[in-house]
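> just coords:
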């Protein structure tokens, strides 16, 4: 099996460091007994250099281990998980530098405390395998962490949009048209745009666009609406204007080959959202809306309709603007999916700004609280047969007493037949938040005590409950058992 040179150097460096620490030698001490420079040995341990044969023989002799052991790619048990990670190439695929981490620094941390850190890594791997976490899911989780670490606001991309609008004379105060977007792609970037009936091929039923790089042809599904088409065109502009080459060629995505594609897909999507929903205009419209004492759902829908975007793009944009320009840094974004005729609701996308907020995805097949406005809007959209049903409520979570103002929009899922989805943004209610939302204390605002999942919820006499609180009851049983055990311990001490 051919191993990458980098992998071989890293493994040798780990083995050298382990052998040195087993002898209680510092780098200075090893340098002294081998007459090799400390900086040279440090480079070897960090996996940056691989010594020549005579140097390996010298190191093996002074460390009292065999040459074969030094050059073998087999790691001791306590370092084996590191070897698996290095061999998999996962560290190469994830640009650790965006998290402020250098690969060699991470390896150094692991090597300094192999037993504890490797137990942690092994646990993470086991959890991933247990829940069948795919490579794509891992990448998306890493991306979500990156977004959350930056409060989902990226100043450089915001500036790129402004630079683009200036260079192409795009009026950011007016709704950008499909003709403008298409003209930029055709005239500036040499695109051919062609519309086809994708649904004629069953395998293409979930796709909305395909980009053919060789001929610069963008194939669009005839079944997409104007908002979807605008986002796809804006995203193609982003790929070109930002000079992104390692990219995805379908929307929605089929697979990611590496993490760079995940990250670049996000950058292009962010650019598209910022182009279609200009920051300055959105801030102005939100200030008007928030100053109202009793706004209606129709007024919120009218606000969204001022931009040529889907509800999901609008809510995503709120997660950029609210933390940055309204200092509302505790919020969550959820996309909930539901198939008609079933009692199943699934979180398909989530984002938590600043902290892990209350509602979150779980892999326990539990039932999400039916009192969520995210669920209620889907139910109402089906019952009232509305293309876009908007709802809002103040949700107080029973387990923490945290309160959130939650906006939610339910529409047909454009990618799945007989499915609906709701897009929601929840904002933690605090004193500063109340000053910005004039209608927060309005008596007409619906208030609801909610849980996370039925299985963990302590709310009594809940008519919407989809499952008994079995997880909560089991937890209480364990607590009661522990209490009695402590009593026996005290009695017989």
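That came through, no problem. Values in this document were obtained by computation on a predicted structure and should not be read as measured data.
> going forward, measure contacts between C-alpha atoms and count neighbours the same way
Will do.
> which non-adjacent residue is nearest the spatially most central residue of the chain?
Centroid-nearest residue in the chain, with CA atoms, centre = their mean: residue 144, separated by 2.0 Å. Closest residue to residue 144 apart from its sequence neighbours, by CA to CA, 6 or more residues apart in numbering: residue 351 at 6.6 Å.
> any idea how far the one you found is from residue 335?
As judged by CA to CA, to the nearest Å, residue 351 and residue 335 stand 9 Å apart.
> Between the two, which is the more surrounded one?
Counted by other CA atoms under 10 Å, residue 351 and residue 335 do not tie: residue 351 has more neighbours, with 24 against 21.
> residues in contact with the helix or strand the more buried one falls within?
Assigned by DSSP states H and E, residue 351 belongs to strand 345-353. Applying CA atoms under 8 Å, 6 or more residues apart in numbering, the external contacts of strand 345-353 come out as 144, 148-149, 151-152, 323, 329-339, 360-361, 367-368, 375.
> contact partners of the helix ranked longest in the chain?
Secondary structure of the chain per DSSP state H: the longest helix is helix 470-491. Contact with helix 470-491 is made by 455, 456, 457, 458, as judged by CA under 8 Å, 6+ apart.
> number of nearby residues for the residue lying closest to the second one once chain neighbours are set aside?
Counting by CA to CA, 6+ apart, residue 472 is the residue found nearest to residue 456 once chain neighbours are left out, at 4.7 Å. Using other CA under 10 Å, the number of residues around residue 472 comes to 15.
> where exactly do the strands run in the stretch 251-400 of the chain?
Secondary structure of the stretch 251-400 of the chain, counting by DSSP state E, counting those that start in this stretch: strands at 331-339, 345-353, 388-397.
> In addition, the following structure is provided for comparison:
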């Protein structure tokens, strides 16, 4: 009977534990069981699962029953690891993408089980307390993989170039959704219903749903041309890249595996690559960066040229790492919930290192001085004044972080969250202003660009007299209180 990796790992952990309790090395264990040292080593690493006769010999030597040895039950010492293995979480993590084997992780744990299992128990407790689910870890692992690859995937770029060339897709301008729809129907036998979600009011927040049994794509009739083109291009990505495990709805209602998360990203990457041709875009960005003055209209015209949403255009800024060697960058997407007037980061990416502006899971107030938020405020003001759906707003800022002094050139665009009502969205590109960035982006020192001292959240900011402050510096006060207490303790305990 075939055994799973988890069965082999649990069996190996038990053998290791009881061998060590007896103080036996592999040589003594081999003498007691008649099993070779090399095979025993493979068993303990979770690479081999012995036949029943060898299981009985091992159990007899270790003083336990064969039934317990072969069961999924672990002793108290390894119980947290057993919970982790049975949750299937470790199996779903993309360890192979990072050159790690599951057995290596288990071996690290087995070397110091008490300490590491206490650490695992703490992580599981934190996950429960903060309502973290598998999908939180899957998305975090995906971001780590994107960052490892500088968010640039040559193999997908090549597949997109080949598809564009073979199907006469426009390379220097907008790609019409009708062309993409035609390609899906003719090459991949799709049925496309452009009003397919119209009679389902509960699904109006979704942009598309795919029925794999009928090969039918149901689209939200409220999508504009840009959004419709992206959904169709993404479907082409699933098919051209032969991605089998995939979500069936445009929004993740439930994440089933990391493979599904990764494939969804790959299909979206392919979509962006055919909608905004890399070679043309690199030329356009080169021209844009060579200007001496910041040109907001030029950025918006670039979006219009490629008929790209801000999210698609900013995703295409991934060429900065490969073609411009700008690697110290971050991308943020903010959601402004208009009903509760709250700001949340729902997407972020940090290349080269963890940059200062980042998401916080502590329900703190993001710095209101960030360009991402000031543009959203401006957009909200426009909506209140004229009631109509305003145009896109583009802006630029030189943001210097209070604690580190590091300065970023931030470029952002804000827009209504159409077709979802009651929210606005901003996307931001931040480039660390080192010497290479200053040579590459000529307008970085344009006097017209606003300069602002910023921080991460109000609760952790020491800046005095900040008119934009949305919350008191509670975390700063607690830190200062602990510091004063420690100073007093040091005085009381000095010789």
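Sure thing, it's come through. Quantities reported herein were computed from a predicted structural model and do not represent experimental measurements.
> Quick one: map the residue nearest to residue 456 of structure 1 onto structure 2.
Residue correspondence to structure 2 (TM-score structural alignment): residue 472 of structure 1 is matched to residue 476.
> Buried residues in stretch 319-326 of structure 2, which are they?
Going by neighbour count (16 or more other CA atoms under 10 Å), the buried part of stretch 319-326 of structure 2 is 319, 320, 321, 324, 326.
> just stretch 371-390 of structure 1 next, same as before
Buried residues in stretch 371-390 of structure 1 (16+ other CA under 10 Å): 371-382, 388-390.
> Also stretch 81-93 of structure 2?
So stretch 81-93 of structure 2, judged by 16+ other CA under 10 Å, has buried residues 81, 82, 83, 85, 89, 90, 91, 93.
> Equivalent analysis for stretch 175-190 of structure 1, please.
By neighbour count with 16+ other CA under 10 Å, stretch 175-190 of structure 1 contains the buried residues 175, 176, 178, 181, 182, 184, 185.
> now do stretch 253-265 of structure 2
255, 256, 257, 258, 259, 260, 261, 262, 263, 264, 265.
> among these, which two are most distant?
Spanning the widest gap among the buried residues of stretch 253-265 of structure 2 are 256 and 265, at 14.5 Å by CA to CA.
> Nearest to residue 31 of structure 2, out of the buried residues of stretch 319-326 of structure 2: which one, please.
Among these, and counting by CA to CA, the member closest to residue 31 of structure 2 is residue 321, at 57.9 Å.
> give the contact list for that closest one.
150, 152, 327.
> and with 7 Å instead?
Counting by CA atoms under 7 Å, 6 or more residues apart in numbering, residue 321 of structure 2 touches 150, 327.
> which one in structure 1 is aligned with it?
Checking TM-score structural alignment: residue 321 of structure 2 goes with residue 323.
> Now do the buried residues in stretch 431-444 of structure 2.
The neighbour-count check on stretch 431-444 of structure 2 (16+ other CA under 10 Å) flags 431, 432, 433, 437, 441, 442, 443, 444 as buried.
> Counting neighbours, what do you get for residue 394 of structure 1?
So residue 394 of structure 1, with other CA under 10 Å, has 23 neighbours.
> With adjacent residues omitted, what lies nearest to the counterpart of residue 359 of structure 1 in structure 2?
In structure 2, the residue paired with residue 359 of structure 1 is residue 357, using TM-score structural alignment. Nearest residue to residue 357 of structure 2, sequence neighbours excluded (CA to CA, 6+ apart): residue 456, at 5.7 Å.
> Would you mind finding the match for the one you found in structure 1?
For residue 456 of structure 2, the residue aligned by TM-score structural alignment is residue 452.
> contacting residues around that match?
358, 359, 368, 369.
> Now with 8 Å, please.
Contact partners of residue 452 of structure 1, counting by CA under 8 Å, 6+ apart, are 358, 359, 360, 368, 369, 397.
> returning to that earlier point: now tabulate the strands of the stretch 251-400 of structure 1 in a markdown table and tack on distance to residue 410 of structure 1.
Output for those, formatted as a markdown table (distance: least, CA to CA, whole Å):
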| stretch | distance to residue 410 of structure 1 |
| --- | --- |
| strand 331-339 | 9 |
| strand 345-353 | 13 |
| strand 388-397 | 5 |
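> Let me know which of those is the nearest to residue 407 of structure 1.
The stretch from the strands of the stretch 251-400 of structure 1 with the least distance to residue 407 of structure 1 (CA to CA) is strand 388-397; that distance is 4.6 Å.
> mean offset of the closest one relative to structure 2 (after superposition)
Compared with structure 2 after the fit, strand 388-397 of structure 1 shows a mean deviation of 0.7 Å (mean CA distance after the TM-score superposition for structure 1).
> which outside residues touch that strand?
Contacts for strand 388-397 of structure 1 (CA under 8 Å, 6+ apart): 297-298, 300-301, 358, 372-373, 376-378, 380-381, 402-411, 445-452.
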